[in-house]
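Student: my questions are about this predicted structure, shown below with the sequence.
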Amino acid sequence: MTPRHPALARAEAFAQSYGLRRPLLLAPMAGACPPALSVAVMRAGGLGACGALLMQPAAILAWAEAVRAAGPFQINLWIPDPAPVRDPGHEARLRTFLGGFGPAVAPKAGDATPPDFFAQCEAVIEARPRIVSSIMGLYPPDIVARFKASGIAWWATVTTVAEALAAEAAGADAVVAQGAEAGGHRGSFDPAKAELAAIGLMALLPAVVDAVRIPVIATGGIADARGAAAALLLGASAVQVGTGFLRCPEAGISAPWADALGRARPEDTRLTRAFSGRAGRSLATEYVAAAAAPDAPAPAPYPVQRGLTQAMREAAAKAGDLARMQAWAGQAAGLAQAVRAGEVLGGIWREVEETLG
């Protein structure tokens, strides 16, 4: 019998340690992880995921109960930033600018705040997912201790080797190495360095694997078996896919966004702070381009910018207007398939086995 390729053996052992049949994970995408998508991924042998950034505790618990019977899943939370420095005059200019792309922006729109982080942590402990993951930093030591006492593993999203080492020292059970190709928000611990440290996955991954002793999960720009196999060969113990699942019917995103993902080339995406104030990769839409123009007001810090753009984002979603829509997209968006999620996951893994077997 031919020995199993070491990369496959490592990945399969990691998957089995978390009760998975396949080392393929759904990325926890806030606002784009409905229970139906996770259940489909879980039934195909992968890991379900919830991006809980904007969810109140009751919603987190309801999501967990909706998927629990299908298998293991992760819940992801953002580590809060310090309170933003506000500039009323600049925010007024932003409201005027944004009013040109949607409804008039209310004077107090920038006052919107995310749900209470510690209340969300309490909900996660009550929900008892197999894994809790973090982005934008590290959980406080007392929260980490409570997670582990509850049997919940912690995976930390990192974008640099220094962040990976810090996560390992803080007790993370694995790190998720997020390449700059990833769609959605950059996971940088320091928001000011998100664009400066935009390291591609193929450079970041082996450096992180060499630096830490805990398992490394690869994410960013992976949407087919070629990317997954490459990540495993570079030392990853599992692969996390986000944009590659967004065109699946279970994701439920709008048709204009889904269709645009299928047409997108890597150069049709760009990093922008124009939606939330935090750097994230989206399709290079008309609004994103206008917000980057030299004469446009700079985005406000997170979460002020998110509040200021809420009316525009909601109006664009209602109208199906891609030009103003918050359309997150990784650089491999064009590889995403408009087929069921189980078919995507199964096809990726079969081809990985064929490639490395």
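Tutor: Perfect, I can see it now. Residues are numbered from 1 along each chain as shown.
Student: CA only for contacts and neighbour counts going forward, please
Tutor: OK.
Student: Glu65: neighbouring residues, count only.
Tutor: The number of residues packed near Glu65 is 12, by other C-alpha atoms under 10 Å.
Student: got the buried residues for the host helix or strand of it?
Tutor: Glu65 is part of helix 57-67 when elements are defined by DSSP states H and E. For helix 57-67, a neighbour-count test (16 or more other C-alpha atoms under 10 Å) marks Pro57, Ile60, Leu61, Trp63, Ala64, Val67 as buried.
Student: and which of those is nearest Phe245?
Tutor: Val67 (17.1 Å; C-alpha to C-alpha).
Student: hang on, the closest one packs against Val41?
Tutor: No. The pair Val67 / Val41 is not scored as a contact, 10.6 Å apart, by C-alpha atoms under 8 Å.
Student: and the helix holding Glu65, what does it pack against?
Tutor: Taking 3 or more C-alpha pairs under 8 Å, 6 or more residues apart in numbering; DSSP states H and E as contact, the helices and strands that helix 57-67 lies on are helix 35-43, helix 117-127.
Student: residues in contact with that helix?
Tutor: 35-36, 38-39, 50, 52, 119-120, 122-124, 126-127, 129 (C-alpha atoms under 8 Å, 6 or more residues apart in numbering).
Student: now list the buried members of the residues you listed.
Tutor: Buried, going by 16+ other C-alpha under 10 Å: Pro35, Ala36, Ser38, Val39, Cys50, Ala52, Gln120, Ala123, Val124, Ala127, Pro129, out of the contacts of helix 57-67.
Student: which SS class is the last one?
Tutor: The assignment at Pro129 comes out as coil when based on DSSP: H, G, I helix; E, B strand; the rest coil.
Student: how close does it get to Ile75?
Tutor: As for Pro129, its distance to Ile75 is 7 Å (criterion: C-alpha to C-alpha, to the nearest Å).
Student: what does Pro35 give?
Tutor: For Pro35, the distance to Ile75 equals 12 Å [C-alpha to C-alpha].
Student: show me where the protein has its strands.
Tutor: Counting by DSSP state E, the segments of the chain that form strands are 24-26, 48-51, 73-78, 131-135, 153-158, 174-178, 184-185, 216-219, 238-241, 269-272, 280-283.
Student: so for Ala203, which of those strands sits nearest?
Tutor: Per C-alpha to C-alpha, nearest to Ala203 of the strands of the chain: strand 174-178, 10.5 Å.
Student: next up, a second structure to put side by side with the first:
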Amino acid sequence: MSRLLSDLGVELPVLAAPMAGGGTTPDLVVAAARAGSMGFLAAGYKSAQLLAEQMRTVREQDVLYGVNVFAPNPVPVSFDAYSRYARTVQAEADRYGLRLSDSVPKEDDDDWSAKVDLLAESPVPWVSFTFGIPDSTVVRALRRAGSRVLQSVTTVEEARLAVEAGADALVVQGPAAGGHSATLTPDRPIVPVSLPDLVAQIHGAVTLPLVAAGGIGTSADVAAALQAGAEATMVGTLLLRTDESGASAPHQRALADPSFDTTVLTRAFTGRPARGLRNAFIDRYESSAPAGYPAVHHLTAPLRKAAAEAGDQDLMHLWAGTAYRGAEQEPTERTLRRLTGGL
């Protein structure tokens, strides 16, 4: 068993990734743990109070788990660029009786301080961060509380910064990952690179244990990442159709629908690069979407919610990594065991 898996206290070299926005549920996290893996509650887009409730739910099941937090790394958007985009997408909002074109940019930090305070007061085995690298004082406080810290990185440079901040291990996220990229520079293009190559690059540059994530769909993908230098892997998209998933019904249907035949990186929904199934909204608005997170996320959120409730797959975000065809309707345990078969 690798040092990291021993530290984690888990058997399987495939962990359950945090999926903010509803995909990850307490039931999914518990199911992963009972399969010999470990899952991460997604703190993103929820209040510290709701996160605390979900932590209590999982803790009551006496299983190992982690919590993933969005570390502040805002991409400000000018009022003019924001207003121009708001007026552009208003045509879609009209059908749901929503008024977006009069809104003003909302810049927030996703309840950052309250979540850090919660995790310091009610420590969990692992805390992971994405979008930004927290100050070393935050890392030290969490470690004093008894947590170990995972930092998501997408380049060698980011890995070195995470080492300087005091991270215990790194999640190496390749560009094939579904949902938001963990990049620290979301206003710059994402550089194409295979996950094994990225793992090998970072493995050669730092000494921290690595968890490989992004585009993993088969046991062969897991094996390739481990061979490149990772001590474990992490999957998210493949769990979106499991029995314990909280992904919406339209999202789950789209993952198995042959008419959705490719994924693309887009900032049309949130102003930050994220990979999802290509649909009409992306085709119409990717070219005009400004970089601007979280303001653009807040702008389109009511439209995406209304579209999801109406089952309108053309106007909602359908986050998915490139291996989305491997997502099956089955228990989480079966998916995780399937990915580790033969290892």
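Tutor: Arrived safely, thanks for sending. Predicted model, so just to flag it, every value in this text is computed and none were measured.
Student: so what number do they get for TM-score?
Tutor: In this superposition the chains share a TM-score of 0.93, using TM-score structural alignment, normalised by the length of the second structure; 337 aligned residues with a C-alpha RMSD of 1.9 Å.
Student: residue in the first structure matching Val139 of the second structure?
Tutor: Val139 of the second structure maps onto Val144 of the first structure when the alignment is built from TM-score structural alignment.
Student: residues in the first structure aligned with stretch 271-286 of the second structure?
Tutor: The aligned range for stretch 271-286 of the second structure is 277-292, by TM-score structural alignment.
Student: give me the contacts around the matching stretch.
Tutor: 101, 181-186, 191, 194-195, 261, 264, 268-274, 296-306, 322-324, 326-330.
Student: next, the mean deviation of the helix holding Glu65 of the first structure compared to the second structure.
Tutor: Compared with the second structure after fitting, helix 57-67 of the first structure has a mean deviation of 1.1 Å; criterion: mean C-alpha distance after the TM-score superposition for the first structure.
Student: could you give the angle of that helix to helix 35-43?
Tutor: 40 degrees (axes from the mean of the first three to the mean of the last three C-alpha atoms, to 10 degrees).
Student: equivalent range in the second structure for helix 57-67 of the first structure?
Tutor: Going by TM-score structural alignment, helix 57-67 of the first structure sits over residues 48-58 in the second structure.
Student: whereabouts in the first structure does stretch 5-14 of the second structure align?
Tutor: The aligned range for stretch 5-14 of the second structure is 15-24, by TM-score structural alignment.
Student: can you give me the buried ones in the matching stretch?
Tutor: For stretch 15-24 of the first structure, by 16+ other C-alpha under 10 Å, it's Ala15, Tyr18, Gly19, Leu20, Arg21, Arg22, Pro23, Leu24.
Student: I'd like the distance between the first one and Val176 of the first structure.
Tutor: In this case it means Ala15 of the first structure. 14 Å.
Student: spit out the contact partners of Gln326 of the first structure.
Tutor: Gln326 of the first structure neighbours (C-alpha under 8 Å, 6+ apart): Phe275, Ser282, Arg313.
Student: translate it into the numbering of the second structure.
Tutor: So, by TM-score structural alignment, Gln326 of the first structure is matched to His317.
Student: how far away is that match from Arg253 of the second structure?
Tutor: His317 of the second structure is 13 Å from Arg253 of the second structure, by C-alpha to C-alpha.
Student: what of Val89 of the second structure?
Tutor: Shown here: Val89 of the second structure relative to Arg253 of the second structure, a distance of 25 Å by C-alpha to C-alpha.
Student: between these two, point out the one with more neighbours.
Tutor: Using other C-alpha under 10 Å as the criterion, Val89 of the second structure and Arg253 rank with Val89 on top: 21 against 15.
Student: what's the nearest residue to Gly307 of the first structure if we skip its chain neighbours?
Tutor: Take Gly307 of the first structure and drop its neighbours on the chain: the residue closest to it by C-alpha to C-alpha, 6 or more residues apart in numbering is Gly110, 4.7 Å away.
Student: with Trp319 of the second structure instead?
Tutor: Nearest residue to Trp319 of the second structure, sequence neighbours excluded (C-alpha to C-alpha, 6+ apart): Gly276, at 3.9 Å.
Student: ok, and what's touching stretch 334-343 of the second structure?
Tutor: Outside stretch 334-343 of the second structure, the residues that reach it (C-alpha under 8 Å, 6+ apart) are 12-15, 32, 35, 37, 217-219, 222-223, 238-239, 242, 328.
Student: could you list the buried residues of that stretch?
Tutor: Arg334, Thr335, Leu336, Arg337, Leu339, Thr340.
Student: so which of the residues you listed sit within helices?
Tutor: The helices, defined by DSSP state H, take in Arg334, Thr335, Leu336, Arg337, Leu339 from these.
Student: so how far is Phe73 of the first structure from the aligned residue in the first structure for the third one?
Tutor: The reference is to Leu336 of the second structure. Using TM-score structural alignment as the criterion, the counterpart of Leu336 of the second structure in the first structure is Leu345. Taking C-alpha to C-alpha as the measure, Leu345 of the first structure falls 15 Å from Phe73 of the first structure.
Student: doesn't Ala7 make contact with Leu233 of the first structure?
Tutor: Yes. Leu233 of the first structure lies in contact with Ala7 (C-alpha under 8 Å); the separation is 5.8 Å.
Student: who's more crowded, those two?
Tutor: Ala7 (20 against 16).
Student: surely that one meets Ala231?
Tutor: No. Assessed by C-alpha under 8 Å, Ala7 of the first structure is found out of contact with Ala231, at 9.3 Å.
Student: helices of the second structure, residue ranges please.
Tutor: Listed in chain order, the helices of the second structure (DSSP H) span 3-8, 26-34, 48-59, 79-93, 112-121, 136-144, 156-165, 195-203, 219-228, 249-256, 280-285, 295-310, 332-339.
Student: please list the residues outside the fourth one that contact it.
Tutor: In this case it means helix 79-93 of the second structure. The contact list for helix 79-93 of the second structure, computed with C-alpha under 8 Å, 6+ apart, reads 98-105, 285, 288-290, 295-296, 299, 303, 315.
Student: count of neighbours near the residue nearest to Arg270 of the first structure when sequence neighbours are not counted?
Tutor: Nearest non-adjacent residue to Arg270 of the first structure, counting by C-alpha to C-alpha, 6+ apart: Arg281, 5.3 Å away. When neighbours are counted by other C-alpha under 10 Å, Arg281 of the first structure registers 22.
Student: cool, and the one 5 residues further on?
Tutor: Glu286 of the first structure has 13 neighbours, counted by other C-alpha under 10 Å.
Student: alright, calling it a day.
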